[in-house]
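**Student:** Got a predicted structure here, sequence first:
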Amino acid sequence: MNDNDLTGMLDTMIIGGGQAGLAMGYYLNEQQRSFLILDANGRPGDAWRQRWDSLRVFTPAKYNGLPGVPFPADPLTFPTKDEVAGYLEGYAARFDLPVLNGVRIERLWREGDRYIAAANGRRWEARNAVVATGCTQEPKVPVFAAELAPSIVQLHSSEYRNPQQLQEGPVLVVGLGNSGAEIGIEVARTHPTTVAGKPGGEIPVKHGRTAARYFLPIVRFIELNVLTLGNPLGRIAAPKFKAHAEPLVRTKTKDLVAAGVRRVPRVAGVENGLPVLADGTRLEVANVIWCTGFKDDFSWIDPALLDDGALPRQERGVALDSPGLFFLGQEFMYAAFSATLPGVSRDARYLAGRIPASVSRESAASST
């Protein structure tokens, strides 16, 4: 759509059109609210299209649907990232959600009783604002990465697509979470490969249809209903969950060994343009893939709306000191699954019930 399709004062603007923003749009649509979804990507689902080519989600299709539309695949299979992208694009079209693509919001602030978002000289005003930009906003790379020799090809996992991007010679994959393990095995087919780091444990079953039928439902129940900020166990787990690598789900350490991947300690720095491990070993490599995760970036939000650490002051997504401001799709926002396809819909439904209605779709249309 174009930005003239919905003008006047909005009830709610949703910043971010991934699974979190679309789920929120579904619930606001049900309530006949006037809202607009603003997204930086060119099409719904592009955040998934931009991941590495061979990526499959770790949860079975039966858990990956947003409200109103089950995921269209065998329920015990694990969809590709392009299947997820296509599902999200079709979802937005099916419910005719007002998504304005190609808009990267540069500023968000509060002015009187409304929130104002600005991008490229344009601005949008709404009584309520939902920040649904997800938890993969800014690639996280150690500062010493800049000291690596210019001849070394460096990619973050968000930039990696396939081994054809790499030059000849050894590859160092930094980080042994799920992305590091899967990318490490893939590049080992064409390059000598080393993976640095320590995993955060492993799911103790083989990933596949049997796990999808019997084991993963248990994991889903725990991560949605036990590991939550609503109980002591979840509150204890949350900081550790955010600080450490996630357990390996599909690819295990034995798979790395079988693929000929060399495992080494964490990377501690750079010496003479080459990566140095925590044990002092210097590695001769031609390529480095940083599977070191992401960090939050709320620098575009007025600091007055954030805490002293430039992070949301919120409880279960509801801003504590800024009426009408909400956050959705953040890691462990309420539960361990809050940022994932299986978990985001519940949080969206919760927030939709707490957003004060001030402008209906009909009154917004009559103001144009």
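**Tutor:** Ah, there it is.
**Student:** C-alpha from now on. contacts and neighbour counts both.
**Tutor:** Noted.
**Student:** which one is residue 52 nearest to, not counting chain neighbours?
**Tutor:** Once flanking residues are discounted, residue 52 sits nearest to residue 161: 3.9 Å by Cα to Cα, 6 or more residues apart in numbering.
**Student:** immediately after the helix or strand where residue 344 lies, which helix or strand?
**Tutor:** Assigned by DSSP states H and E, residue 344 falls within helix 341-352. Beyond helix 341-352 on the C-terminal side, the first helix or strand identified by DSSP H and E is helix 361-366.
**Student:** Which elements pack onto that following helix?
**Tutor:** Helices and strands touching helix 361-366, by 3 or more Cα pairs under 8 Å, 6 or more residues apart in numbering; DSSP states H and E: there are none.
**Student:** What are the buried residues along that helix?
**Tutor:** Residues of helix 361-366 classed as buried: 361, 363-365 (neighbour count, 16 or more other Cα atoms under 10 Å).
**Student:** now swap in stretch 115-129 and tell me
**Tutor:** By neighbour count with 16+ other Cα under 10 Å, stretch 115-129 contains the buried residues 115-118, 124-129.
**Student:** and residue 21, which of the three is it?
**Tutor:** Assigned state for residue 21: helix (three-state reduction, DSSP: H, G, I helix; E, B strand; the rest coil).
**Student:** wait, what's in contact with the residue nearest to residue 52?
**Tutor:** The contact partners of residue 161, by Cα atoms under 8 Å, 6 or more residues apart in numbering, come to 50-53.
**Student:** cool, and residue 192?
**Tutor:** Listed by Cα under 8 Å, 6+ apart, the contact partners of residue 192 are 169-171, 261.
**Student:** put this beside the first:
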Amino acid sequence: MTQSVDVVVVGGGQAGLAAGYHLRRQGLDFTVLDAGTAPGGAWQHMWESLHLFSPAAYSSLPGRLMPAQPGQTYPDARHVVDYLADYEKRYGLPVQHGIRVDAVRRDGDRLRVEADCGAWRARAVVSATGTWSRPFIPAVPGRGIFAGRQIHTVNYRHPADFPGQRVIVVGGGNSGAQIAADLALDGDVEVAWVTRRPPRFLADDIDGRVLFDVATARRRALDAGRSDTGGVASLGDIVAVPPVRAARDAGLLTAKPMFSRLTADGARWADGSRVGADTILWCTGFRPALAHLAPLNLRGPRGHIATDGTRTLDEPRLHLLGYGDWTGPASATLIGVGRPARDAAREIAGLL
């Protein structure tokens, strides 16, 4: 059975909900298809100690402030899940959970969205699938011969899963620093933190509020033809949230340079030094989850889909939302996704 609507939103996490909020305000008929069986998007799968970079009031989706979490300046992931579930319910957003979209195709004057339980014909599509389902692990020499366990950020939950182990954490971003700190502060895990370049900590007083303002100022400068301010990258790579500060100040968060190869029992550096390991924990980022868009043949050089804001240049009926700065300043964050979601909904309403 094929259903017809004005707009299909693929993905029911924070970006999909923000899109739904603004599509509703535009008076459009839409549905949100979400592969997750429950509300909360990727936040349902985060590690237990994860907290937001910003206070609750600065971590909100459009129309509904996130309530403060008692006893916490920076809310934890469970609080975010509860907030997103409440947001979905409060606005009566038509989210259908447990539906995995396989493909989006052109179908005359419509786009056909094919899922594991049926199909929808839509006049426009918003892809808001994020990156969590596409973890990236680099092709490091020796990765195939390491005899221990290898996991990615997506598999990490808490230090208790590594009792007495030697763990090499790879990655110099926020996830790598936070997970290395989490393990090091536990005291029952021997941690080696490895980064491709020396870690750059932001000043202790910088949090998500500042980062959003900096990212927005950079985008406005570029749009106005002014010189690139460097944005967030000019400030550093790692937000010094309290656990990271604690581990850093205790001398537990000193990074080693990237190893040259993995061995059967650990890692080896170019100078011949070695570190033994039971587990390699790859905090090496993600790639956009866009496989469902392959039938549209939109990828250009190096696999990039060209966009103007959120609208794809080669298929104006398709908008990409929440994948990072290339689809809107700070659009992969709770506070940042609202503006590009609003702009996308307005463009779609104008198109239709």
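**Tutor:** Arrived safely. Nothing here was measured: the structure is a model prediction, and the numbers come from that model.
**Student:** Got a TM-score for the pair?
**Tutor:** For these two chains in superposition, a TM-score of 0.87 is obtained (TM-score structural alignment, normalised by the length of the second structure); 344 aligned residues with a Cα RMSD of 2.8 Å.
**Student:** From residue 180 of the first structure, how far out is the residue nearest to residue 52 of the first structure?
**Tutor:** Using Cα to Cα, to the nearest Å, residue 161 of the first structure is found at 13 Å from residue 180 of the first structure.
**Student:** before we move on, back to that, mapped onto the second structure, which of the contacts of residue 192 of the first structure hold?
**Tutor:** Contacts retained in the second structure from those (both residues aligned by TM-score structural alignment, their matches' Cα atoms under 8 Å), given in the numbering of the listed structure: 169-171.
**Student:** Quick check on the residues you listed: which are buried?
**Tutor:** 170-171.
**Student:** From the kept ones among the contacts of residue 192 of the first structure, pick the one nearest residue 108 of the first structure.
**Tutor:** residue 171 (40.8 Å; Cα to Cα).
**Student:** if we can go back for a sec, how about the helix holding residue 344 of the first structure, aligned to which bit of the second structure?
**Tutor:** Here helix 341-352 of the first structure aligns to the second structure at residues 334-345, judged by TM-score structural alignment.
**Student:** And the strands in the stretch 1-150 of the first structure?
**Tutor:** Assignment of strands within the stretch 1-150 of the first structure using DSSP state E, counting those that start in this stretch yields the ranges 10-15, 35-38, 99-100, 107-111, 114-119, 122-131, 138-139.
**Student:** Distance to residue 331 of the first structure added to these, as TSV?
**Tutor:** TSV is the format used below for the strands of the stretch 1-150 of the first structure (distance: least, Cα to Cα, whole Å):
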stretch	distance to residue 331 of the first structure
strand 10-15	17
strand 35-38	21
strand 99-100	24
strand 107-111	21
strand 114-119	23
strand 122-131	13
strand 138-139	14
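**Student:** can you tell me which of those strands comes nearest to residue 244 of the first structure?
**Tutor:** Between residue 244 of the first structure and the strands of the stretch 1-150 of the first structure, the tightest spacing by Cα to Cα is seen for strand 138-139, at 16.1 Å.
**Student:** and for the closest one, what span of the second structure is it aligned with?
**Tutor:** The alignment of strand 138-139 of the first structure onto the second structure (TM-score structural alignment) covers residues 134-135.
**Student:** Figure out how far that stretch is from the centre of its chain.
**Tutor:** For stretch 134-135 of the second structure, the separation from the chain centroid amounts to 10 Å (computed by Cα atoms, centre = their mean, to the nearest Å).
**Student:** So which residues make contact with it?
**Tutor:** 152-154, 284-289.
**Student:** Tell me the buried residues within those residues.
**Tutor:** By 16+ other Cα under 10 Å, the contacts of stretch 134-135 of the second structure give 152-154, 284-286, 288-289 as buried.
**Student:** what residue of the second structure takes the place of residue 175 of the first structure?
**Tutor:** Aligned partner of residue 175 of the first structure by TM-score structural alignment: residue 171.
**Student:** what's the neighbour count on that match?
**Tutor:** Here the number of neighbours of residue 171 of the second structure (other Cα atoms under 10 Å) works out to 25.
**Student:** what do you get for residue 204 of the first structure?
**Tutor:** Using other Cα under 10 Å, residue 204 of the first structure has 11 neighbouring residues.
**Student:** Check residue 291 of the second structure too.
**Tutor:** Residue 291 of the second structure: 12 surrounding residues under other Cα under 10 Å.
**Student:** what does it align to in the first structure?
**Tutor:** Residue 291 of the second structure maps onto residue 299 in the first structure, with residues paired by TM-score structural alignment.
**Student:** can you pull the contacts of the residue nearest to that match when sequence neighbours are not counted?
**Tutor:** Distance criterion Cα to Cα, 6+ apart; nearest residue to residue 299 of the first structure, sequence neighbours excluded, is residue 310 at 7.3 Å. Counting by Cα under 8 Å, 6+ apart, residue 310 of the first structure touches 298-299, 303.
**Student:** follow-up on the earlier one: angle of the helix holding residue 344 of the first structure against strand 122-131?
**Tutor:** If you take axes from the mean of the first three to the mean of the last three Cα atoms, to 10 degrees, helix 341-352 of the first structure sits at 110 degrees to strand 122-131.
**Student:** neighbouring contacts of helix 341-352 of the first structure?
**Tutor:** If you take Cα under 8 Å, 6+ apart as the criterion, helix 341-352 of the first structure is touched by 19-20, 23-24, 27-28, 59, 63-67, 220, 224, 316-318, 326, 328-329, 334-335, 337-338.
**Student:** Recalculate using a threshold of 6 Å.
**Tutor:** 20, 23-24, 63-64, 337-338 (Cα atoms under 6 Å, 6 or more residues apart in numbering).
**Student:** ok, now stretch 236-250 of the first structure?
**Tutor:** Contacts for stretch 236-250 of the first structure (Cα under 6 Å, 6+ apart): 177-178, 200-203, 207.
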